[in-house]
Structures are given as C-alpha cells and as structure tokens.
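>>> My questions concern the predicted model and sequence given below.
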Amino acid sequence: MKTHWPLAVLVSLTTALMPAAGFAQNVNVTRSILPDQPYTLIYPEPMVASGGAGEPVTVNHPNAPLQCTMVVVPVEDTAWSAETALAELGDSEVNAAWGETLPGFALGAKATTAYQDATALLYDGASTDSPMGVPLTLVHTETVTNGRGYVLDCMFATEVAAQARPIVDFIIANFATRSDANCCVGAEVMPDEPVSQ
C-alpha cells in the first residue's frame, strides 16, 4: 500500500466515510482496455483509480484510510475453484505470508463469495501493526476464469471497519472478470448494512 495515513485523517475518518457510504447512484467504473485481461471495477465516489493497462489497478479513498488493489495474474491451474481453494486454505500459511508486511496478522473469516460473474475465494484478517502505523484489516478475494487469475485486495484501518467494510463488500460484489459488466449489485443495502457474502 502506498498511502500513508496521518492521525488527523484517522480522527476525521467517520465524517469522511459517511458521505462515501451514501453513494447508490454515484459510482465510478474502470474497465480494462486489454482484450486479454478483461475486468470491470465499480467503486463509489469520491474514490479514484490509478494504474491499469496491464498494471495493477489501485482505488483509493482520498480522505480516508481505505484502498483496494486489483491485479490480473497468470495461472497454471486452470481447473482451480474457489471451493477447493477454501477447503485447502492453510491458516498458518496465510498468517505467515501476510505477517511479513502486516505484523501480527491473524486470519478471520473464510468463505466463497460472488463477483458479478464468478465465484471467488474470500478471507479477511487483521494486523496488530502496519507500515502505516495503525492496525489494518485486509479483505482478500481471488478467482480463476477463462485461464486468468484475478486478485482483489482491500485494506482499511481496523478502527473504521464498521464504515469501510460495507464499501469493500460493494466493490467485491460488483467486480467482474469481463469488461462489459454493469452497476450495481447490492446498492439497495448501502449504507445501512453490508452486502451479504
């Protein structure tokens, strides 16, 4: 993660995120321009995207510690399934891998979830520290479709999970592994409750 979140940002976070949660009609859409790496990423205003065209796409909230990054990755196992990945997910391996960048990372919920057009592995977890100087919560999703792997990771300050998680759930539910997807899945539940997993 590239963003550094000063204490002043964290103090004013609730105010900053509340307008973002009421975004039912105010969304931004980023679509792939590469035919061999299709995707549609839908996220609320005032979040902004950078990257793309073969590079990771990063979506940041300009006034709050909330960031999502999506990357298309090569895969060898084209028979991969979210259900099998969930059954084989090793807690200690996940904790160790994320603990290198998020000290004290501990895995939380594990499940499968729906993108607009695919089933993804989902897990979350929280750290006790981070390079930003605050504990972070990670929500990780991944899938394989048409021989391509898709990874969508969102991170936010753990202390603002109640405000940030519904936005993350909306982004995940509206992600698609094709370039022609439309909005919006789960908009009717914002901002009062998170999108169901």
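Yes, it's here.
>>> CA atoms for contacts and neighbours, from now on please.
Fine.
>>> Strands of the protein, residue ranges please.
Ranges of strands within the chain are 27-31, 40-44, 48-51, 57-60, 66-74, 106-114, 119-126, 136-145, 148-157, based on DSSP state E.
>>> S50 and L138, how far apart?
20 Å (CA to CA, to the nearest Å).
>>> quick one: which of these two has more around it?
A side-by-side neighbour count of S50 and L138, using other CA atoms under 10 Å, places L138 first with 25 against 12.
>>> so what's the more buried one up against?
D124, G125, A126, D153, C154, M155, F156 (CA atoms under 8 Å, 6 or more residues apart in numbering).
>>> Let me see the contact set for the fifth one.
The contact partners of C154, taken as CA under 8 Å, 6+ apart, are L66, Q67, C68, T69, L138, V139, H140, V168.
>>> Find the nearest non-adjacent residue to the first one, please.
Read it as L66. F156 (4.4 Å; CA to CA, 6 or more residues apart in numbering).
>>> Please apply the same query to the second one.
Spatial nearest neighbour of Q67, excluding adjacent residues (CA to CA, 6+ apart): N60 at 4.5 Å.
>>> What is the neighbour count of the one you found?
23.
>>> Please report how far it lies from V94.
Taken as CA to CA, the span from N60 to V94 is 25 Å.
>>> now do I171
I171 is 23 Å from V94, where distance means CA to CA.
>>> and if you look at A162?
24 Å.
>>> likewise A85?
12 Å.
>>> If you count neighbours, what's buried in the lengthiest helix in the chain?
The residue-count maximum for a helix in the chain (DSSP state H) belongs to helix 161-174. For helix 161-174, a neighbour-count test (16 or more other CA atoms under 10 Å) marks 161, 163-174 as buried.
>>> export those to TSV and tack on distance to R148?
Compiled in TSV, those are given as follows (distance: CA to CA, whole Å):
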residue	distance to R148
A161	31
Q163	32
A164	28
R165	27
P166	27
I167	26
V168	23
D169	22
F170	23
I171	20
I172	17
A173	19
N174	18
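>>> Let me know the closest of the residues you listed to L13.
Closest approach to L13 among the buried residues of helix 161-174 (CA to CA): Q163, at 8.9 Å.
>>> That closest one contacts L17, doesn't it?
Yes: using CA atoms under 8 Å, Q163 is in contact with L17, at 6.4 Å.
>>> Got another one to weigh against that:
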Amino acid sequence: MAVQYGYIRVSSAEQNEARQVIAMREAGLDGNHIYMDKQSGKDFDRPQYQRLVRRLRPGDLLCVQSIDRLGRDYEEVREQWRVLTKEKRVNIRVLDMPLLDTRQGRDLMDTFIADLVLQILSFVAQSERESIKKRQAEGIAAAKARGVKFGRPPSPLPENFRDVHRDWRAKKVTLRQAAERCAMPEGTFYAKAVRLERENTI
C-alpha cells in the first residue's frame, strides 16, 4: 500500500518550522510520516532526508511545501527529482505549486510542463541563494571599509601583563610561567605578546 510522506527543512536550529508543519497537516499527513532536517539545503547529505529516501517505495508520495525546501542547488535538485521519480518510482507533490505534482497526468505535455517549471524554480532558488551570499559579502566588505570590527571584542589584558612580558623577554621566566601568571593559555599569551610587539604598544 502506498504511503504518503512529508519532508520539512529549515536552514538552522533557530528557524521555525511551524508553517511547513501546518501545510503538511492540511495536506493530510500525520506526524509519524514527516521527516525534518535543520540544516542548509546546499546538498542532500542530510540525515533525516537520507533516512526518508531509504524508506520510500514505488508508488509512495513525497510532499514538500516548496521546491527550495527540497534543496537549493539547481543541478542537485534536478538530479534528486530524477532519482526519486525515475529510479525509485516515487510521486512528488510540491504543495505551493500544483503544477509540480507527478500524480497529475502522465502524458507528454504534462511531463514537459512539470519539468520546465521544476527547472525554472530550481534555478530561481539557486540564484536567490547566490544573490544573498553576494549581498552578505558586499555588506561585510563595506562595513570593514567603515572600520566595523567583526567577532567578539578582545578581552582586556591582565594588569600584570606588561611586567610579566618584560620578565619573559628577559628570560627570567618561561613561557609557561608567564602564561600562568597572567591566567591565560600559553598560546594566547604568546599571540598577544607578539601582536603588541608588532604594534609597538608594549
């Protein structure tokens, strides 16, 4: 007997999957047949997706809310669609795009239209992803040009750092002893010492 499955994907643990869950429920799926990954859609190396694919049998139906929930890489989405529909002989239903429902019609025109829509949507999803990455890179570059610092601010130096540094360079103490006196790892002490020496601030 054919089984209906749902697949949900959000890009990170912080994102909310509620909208996709509601869409699956409205499509008639129960929670036991819904699989969810919380990670990027750049490829299909996702644990729950792979588990779902192993369970699929010919005639089963796989539902996703939108094509970009399946994946975001244009070529990989097309290849995965081919594997599911041709090799595993599974039906796919994209809930927000009725044209992408392989149960509807089997004639040449229906197949052609579905393939065309899939290619367009997959291309748009990938283009959007690349555009977002480009805008992020441009925004970071512009911020850096304005002097914006990224990452955590450096922690303040211990009050005794300069005295300990002087003793260390005078070989009165070892690196380990110097680091212990400043209550920091050896690597951190050394890196801060070298940076401050380079900046001539110590």
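Ah, there it is. Fair warning: this is a prediction, and the values are worked out from it, not measured in the lab.
>>> Superposed, what's their TM-score?
In this superposition the chains share a TM-score of 0.24, using TM-score structural alignment, normalised by the length of the first structure; 83 aligned residues with a CA RMSD of 5.4 Å.
>>> So which of the contacts of L138 of the first structure is the closest to V27 of the first structure?
C154 (17.3 Å).
>>> ok, now how distant is that closest one from T84 of the first structure?
When C154 of the first structure is compared with T84 of the first structure (using CA to CA), they lie 22 Å apart.
>>> List the buried residues of the helix of greatest length in the second structure.
In the second structure, with assignment by DSSP H, the single longest helix is helix 108-145. For helix 108-145 of the second structure, the neighbour count (16+ other CA under 10 Å) marks 110-111, 114-115, 118-119, 121-126, 129 as buried.
>>> Tell me which other helices or strands it touches.
helix 67-70, helix 74-82 (3 or more CA pairs under 8 Å, 6 or more residues apart in numbering; DSSP states H and E).
>>> Give me whichever of these is most buried.
helix 67-70 (a mean of 21; mean count of other CA atoms under 10 Å).
>>> right, and the helices and strands packed on helix 108-145 of the second structure - which one's nearest R169 of the second structure?
The nearest among these, by CA to CA, is helix 74-82 at 56.7 Å.
>>> Find the nearest non-adjacent residue to V94 of the first structure, please.
L107 (7.1 Å).
>>> isn't that neighbour right up against L122?
No: in this structure L107 of the first structure lies outside contact range of L122 using CA under 8 Å: 11.1 Å.
>>> those helices in the second structure, which residues are they?
18-26, 47-55, 67-70, 74-82, 108-145, 161-169, 175-181, 186-198.
>>> buried set for the first one?
Going back to what we said before, that points to helix 18-26 of the second structure. Buried, per 16+ other CA under 10 Å, within helix 18-26 of the second structure: Q20, V21, A23, M24.
>>> With the second one instead?
When neighbours are counted by 16+ other CA under 10 Å, the buried residues of helix 47-55 of the second structure are found to be Q48, Y49, L52.
>>> Distance check, W98 of the first structure against A82 of the first structure.
For W98 of the first structure relative to A82 of the first structure (CA to CA), the value is 20 Å.
>>> Am I right that Y35 of the second structure is in contact with R55?
No: the criterion here is CA under 8 Å, and Y35 of the second structure misses it with R55 at 11.0 Å.
>>> quick one on the thing from earlier: in TSV: the contacts of C154 of the first structure, plus distance to T113 of the first structure.
Shown next, in TSV, are those (distance: CA to CA, whole Å):
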residue	distance to T113 of the first structure
L66	21
Q67	20
C68	17
T69	17
L138	15
V139	12
H140	11
V168	13
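>>> Could you find which two of the residues you listed are furthest from each other?
Maximum pairwise distance among those (CA to CA): 13.7 Å, between L66 and H140.
>>> Who has more neighbours out of the two?
Counted by other CA under 10 Å, L66 of the first structure and H140 do not tie: L66 has more neighbours, with 27 against 20.
>>> where's the more buried one relative to V29 of the first structure, distance?
Applying CA to CA to L66 of the first structure and V29 of the first structure gives a distance of 17 Å.
>>> What is the burial count for R181 of the second structure?
If we define neighbours as other CA under 10 Å, then R181 of the second structure has 14 of them.
>>> Excluding sequence neighbours, find me the nearest residue to it.
V164 (7.4 Å).
>>> And T40 of the first structure, by the same measure?
Nearest non-adjacent residue to T40 of the first structure (CA to CA, 6+ apart): R31, at 4.6 Å.
>>> Would you mind measuring from that neighbour to A97 of the first structure?
30 Å.
>>> ok so, going back, mind checking the strands of the first structure for the one nearest to L7 of the first structure?
strand 148-157 (11.2 Å).
>>> Taking strand 119-126 as reference, get the angle to that closest one.
Strand 148-157 of the first structure and strand 119-126 are oriented at 30 degrees to each other (axes from the mean of the first three to the mean of the last three CA atoms, to 10 degrees).
>>> Strand 148-157 of the first structure versus helix 161-174: what angle between them?
170 degrees.
>>> how many other residues sit next to L10 of the first structure?
L10 of the first structure, neighbours per other CA under 10 Å, totals 18.
>>> same deal with R9 of the second structure?
25.
>>> how many neighbours does the spatially closest residue to it that is not a sequence neighbour have?
Residue nearest to R9 of the second structure in three dimensions, not counting chain neighbours: D37, with 4.9 Å by CA to CA, 6+ apart. Using other CA under 10 Å, the number of residues around D37 of the second structure comes to 19.
>>> if we can go back for a sec, quick check: the farthest pair among the buried residues of helix 161-174 of the first structure?
A161 and N174 (19.5 Å).
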